[in-house]
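Q: below are the sequence and a predicted model for it; my questions follow.
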Amino acid sequence: MMTGIAARAAQARQELVKWLFATGQFFWPWLEDLTPAQKKKLEDDLTRDEARIDALDFGKDPEAALEEARRLADSETERRRGTDQKAATYLPLVAALIPLVLTLVSALWEKKAGSAPIWLNMVLLGLAVAYTASAGHWAFRELKVSVSHEPGLSDFEKAWAVPHPRQTLARRLLLHTRRNSKGVNWKVTCIKMAHEYLLRAFLTFSLLLLVNIGWYLAGLLMKIWWPAHDQMLTTPTQAIAAVAEIDNLAAQLKTSPAWMVLDKNCRRPKAARAPLIVASTTVAMTSKIPAVLQPVTNDAGVVQDIRLACGGTAVGRMRVWYISNRLTKLPRSPGLPDPLAVSASETIVFLKKYWPPTDTKDDPAKFPPILFQQANLRRDSDGRPIVLVITRIRPGAITLP
């Protein structure tokens, strides 16, 4: 049984290594170094091929043999020339991408182009630049000067020093062709690596553009499907009206609970001309009762979330903490959640205004998600705290011309 488990674990490990290797090759191709055994085999193959070429007998048709040897030599030369031409084509293409990369970096960094986050743009752009640089590196390696075996004076001297010069010359041509094959194969490998990296650079640049286009279109669709109720200031008239509204709202919130102020404003002619919608969303028991409520042992705490809306527009949210047994005998007003319906006195303990912004980095024409945050403590007739209300007022609470 243990042998079977060990065999399955070894197989799973091999599969994982293969998957990691394939994934790495997909994102960043590389060449594996030859083992000593593989290098020795290549050397032995070359030595054996040289011996076989020296032993060839072209006595039947030396002219045809010489012609075929020249054709093989020309074919190998043409293969070498083809890789050089491709490398010479790739290098200007890589050089032409440099101004494009600099322009993209400047535009993305200064947010003149691109809708996606700057970190995502920079990751894709950095990957594209790395691919482009690697393509240029392999193209330069292909163009590196290397040893080439060509027929020379010694070959002709050796050929014409024997009774059958055509046969000897054919053997010399085949020998040079075989010795050149290693260098030409290396050039082909370099150009294939340059091609792989240049292909990935092109695909990464394409992905960069597609991500920004998709991000922009997704933003438009989100605005259509989930329209934001937050308002933007587009004219001086709206800015003046917004400041006046905010100051008026702040003056009221200093002395009155937020839901009462919002209900009064919602009934105005220029608003919804209707009562404020106060809807409870969640109610849960809690053991963490705020200390301001002065809880005692065995008090049952409750936390409740309440949504505030005016004419279909969200104007605020409330989080309410209270101790349920303190509300049981208090008189209530209809139409409100329990902690707001009970009769109590109001004490505004905290009020914070978030607009106009005090930080120069914030855009004054854009409202923040929250305009005001108010903390209101409700007390019963004996002065005992019974309800703590935290209200966050949204930009939908003000009406602009």
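A: Perfect, I can see it now.

Q: make it CA atoms for all contacts and neighbour counts henceforth
A: Noted.

Q: which residues in the chain form helices?
A: According to DSSP state H, the chain carries its helices in the segments 2-27, 36-54, 62-109, 118-143, 153-160, 165-225, 236-253, 258-266, 338-341.

Q: flag every buried residue along the first one.
A: Neighbour-count burial for helix 2-27, with 16 or more other CA atoms under 10 Å as criterion, is recorded at no position.

Q: could you check how far it is from the centre of its chain?
A: Averaging C-alpha coordinates over helix 2-27 and over its chain gives two centres that are 29 Å apart (CA atoms, centre = their mean, to the nearest Å).

Q: still on that earlier bit, I'd like the helices of the chain as TSV, with distance to Val320 appended.
A: Putting those into TSV (distance: least, CA to CA, whole Å) gives the following:
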stretch	distance to Val320
helix 2-27	53
helix 36-54	76
helix 62-109	44
helix 118-143	39
helix 153-160	101
helix 165-225	31
helix 236-253	17
helix 258-266	12
helix 338-341	7
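
Q: the ones you listed: which one's closest to Val302?
A: Nearest to Val302 among those is helix 338-341 (9.8 Å), distances taken as CA to CA.

Q: which helices and strands does that closest one pack with?
A: Of the remaining helices and strands, none touches helix 338-341 by 3 or more CA pairs under 8 Å, 6 or more residues apart in numbering; DSSP states H and E.

Q: quick one: which of the helices of the chain is nearest Arg378?
A: Comparing the helices of the chain against Arg378 with CA to CA, the closest turns out to be helix 338-341 (8.9 Å).

Q: burial count for the closest residue to Leu208 other than its chain neighbours?
A: For Leu208, the nearest residue in space outside its immediate sequence neighbours is Leu124; the separation is 6.1 Å by CA to CA, 6 or more residues apart in numbering. Burial of Leu124, expressed as a neighbour count using other CA atoms under 10 Å, amounts to 19.

Q: hold the first one in mind and look at this next one:
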Amino acid sequence: MNFDLFWPTIKMPSEDKINEKINIDIRKIKGQHSSTNSQVILDEARRLYDQEQDRRSTADNKAGIYIASIAALLSIILSLIPTIINANQHFAINVINVLVFTMAIMNLLRAAIWAKKVISVSSFHLIHWGDLLSAHNNIDIENYLVKKLLCALRANYDLINNKVTSIKMTHALLVSACFWFLIIIIIRILSHFSSMLFDFSINPSGNNPMIYICYFCNDYA
């Protein structure tokens, strides 16, 4: 059974392990010697660098859409709170409705928190004008720019992956919230039909016995 449908969770790696891996990879990049194919590597590094920037902007745009959708959905759902508890229903059904509704709201709020993490202020590594001035004074310009691009690319890789992970977690939480709301609808439909069957079993003819009582009383009035 997929329990993530009920309560999605994810285990994120520790910051220390991530930073340690980044430092190891950056040391490997800086330790690389110049190559005769530096131009090819530079072009590929630029392509990957632009691709990571596109991934970052896409994640930010999706997060903004998710936050707006969650805010609109919460305003509609919170207005339905008085209809969750029905005095004509059994106490146990009302308790189940409240619990399921609470789970749905909690998953929506968790989705908003994960989406907020995406658009929150975070570091992003770029090649600035000082790096270009240093490249101008360097003998092997292409190799210098390759290392700078690859270092920035590696440093941004985990940051952007965290954004993408947060977006996927937001989507999973929204699916889970919709699942809980679907359960509420199913419970209400079943309780409605069960009450109709119960009323029919008590009074199969469908007539109201109070009508006969009042009619009987009028005969003696």
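A: Nice, thanks for sending it over. For clarity, every value in this text was computed on a predicted model and none was experimentally measured.

Q: isn't the residue nearest to Leu208 of structure 1 right up against Leu210?
A: No: Leu124 of structure 1 lies out of contact with Leu210 (CA atoms under 8 Å); the separation is 11.2 Å.

Q: roughly how far apart are the residue lying farthest from the centre of structure 1 and Gly59 of structure 1?
A: In structure 1, Pro163 marks the outermost C-alpha relative to the chain mean, sitting 74.0 Å out by CA atoms, centre = their mean. Distance, Pro163 of structure 1 to Gly59 of structure 1, by CA to CA, to the nearest Å: 11 Å.

Q: do Trp19 of structure 1 as well
A: 55 Å.

Q: quick check: closest non-adjacent residue to the equivalent of Ala104 of structure 2 over in structure 1.
A: Residue pairing (TM-score structural alignment): Ala104 of structure 2 is matched to Ala128 of structure 1. What sits nearest to Ala128 of structure 1 in space, not counting adjacent residues and going by CA to CA, 6+ apart, is Ala201, at 4.7 Å.

Q: list the contacts of that neighbour.
A: Going by CA atoms under 8 Å, 6 or more residues apart in numbering, Ala201 of structure 1 touches Leu127, Ala128, Val129, Ala130, Tyr131, Thr132.

Q: looking at the residues you listed, which is nearest Ala9 of structure 1?
A: Of all the contacts of Ala201 of structure 1, Leu127 has the smallest distance to Ala9 of structure 1: 35.2 Å, by CA to CA.

Q: do you know how far the residue most central in space within structure 1 is from Met318 of structure 1?
A: The C-alpha lying nearest the average C-alpha coordinate of structure 1 belongs to Leu120 (CA atoms, centre = their mean; 3.9 Å). Taking CA to CA as the measure, Leu120 of structure 1 and Met318 of structure 1 are separated by 36 Å.

Q: could you do Met232 of structure 1 as well?
A: With distances defined as CA to CA, the gap from Met232 of structure 1 to Met318 of structure 1 amounts to 24 Å.

Q: ok, the two, which is more surrounded?
A: Under the criterion of other CA under 10 Å, the comparison of Met232 of structure 1 against Met318 puts Met318 first, with 24 against 15.

Q: counterpart of that one in structure 2?
A: Alignment note: Met318 of structure 1 maps to a gap in structure 2; criterion TM-score structural alignment.

Q: quick check: Trp226 of structure 1 vs Gly316 of structure 1, distance?
A: In this view, Trp226 of structure 1 and Gly316 of structure 1 are 18 Å apart by CA to CA.

Q: compare these two (neighbour count), which wins?
A: Gly316 (25 against 9).

Q: the nearest residue to Ser134 of structure 1 once chain neighbours are set aside: how many residues sit nearby?
A: For Ser134 of structure 1, ignoring the flanking residues on the chain, the nearest one in space by CA to CA, 6+ apart is Tyr197 at 6.3 Å. Neighbours of Tyr197 of structure 1 under the rule other CA under 10 Å: 25.

Q: show me what Tyr197 of structure 1 aligns to in structure 2.
A: In structure 2, the residue matched to Tyr197 of structure 1 (TM-score structural alignment) is Leu173.

Q: Arg48 of structure 1 now?
A: When structure 2 is aligned by TM-score structural alignment, the residue opposite Arg48 of structure 1 is Ile24.

Q: what number of residues lie near its match?
A: 10.

Q: any idea how far Thr165 of structure 2 is from it?
A: Distance from Ile24 of structure 2 to Thr165 of structure 2, counting by CA to CA: 23 Å.

Q: quick check: Phe6 of structure 2 touching Val175?
A: No: using CA under 8 Å, Phe6 of structure 2 is not in contact with Val175, being 9.3 Å away.

Q: give me the common contacts of these two.
A: Where contact means CA under 8 Å, 6+ apart, no residue is in contact with each of Phe6 of structure 2 and Val175.

Q: who are the contact partners of the equivalent of Arg154 of structure 2 over in structure 1?
A: Matched to structure 1 by TM-score structural alignment, Arg154 of structure 2 sits across from Arg178. Counting by CA under 8 Å, 6+ apart, Arg178 of structure 1 makes contact with Leu46, Asp49, Glu50.

Q: now do Lys116 of structure 2
A: So Lys116 of structure 2 contacts Ala63, Ile67 (CA under 8 Å, 6+ apart).

Q: what's the spacing between it and Asp54 of structure 2?
A: Here the criterion is CA to CA. By it, Lys116 of structure 2 lies 19 Å from Asp54 of structure 2.

Q: now Met169 of structure 2
A: Note on Met169 of structure 2: its distance to Asp54 of structure 2, by CA to CA, is 20 Å.

Q: I am finished for the moment; much appreciated.
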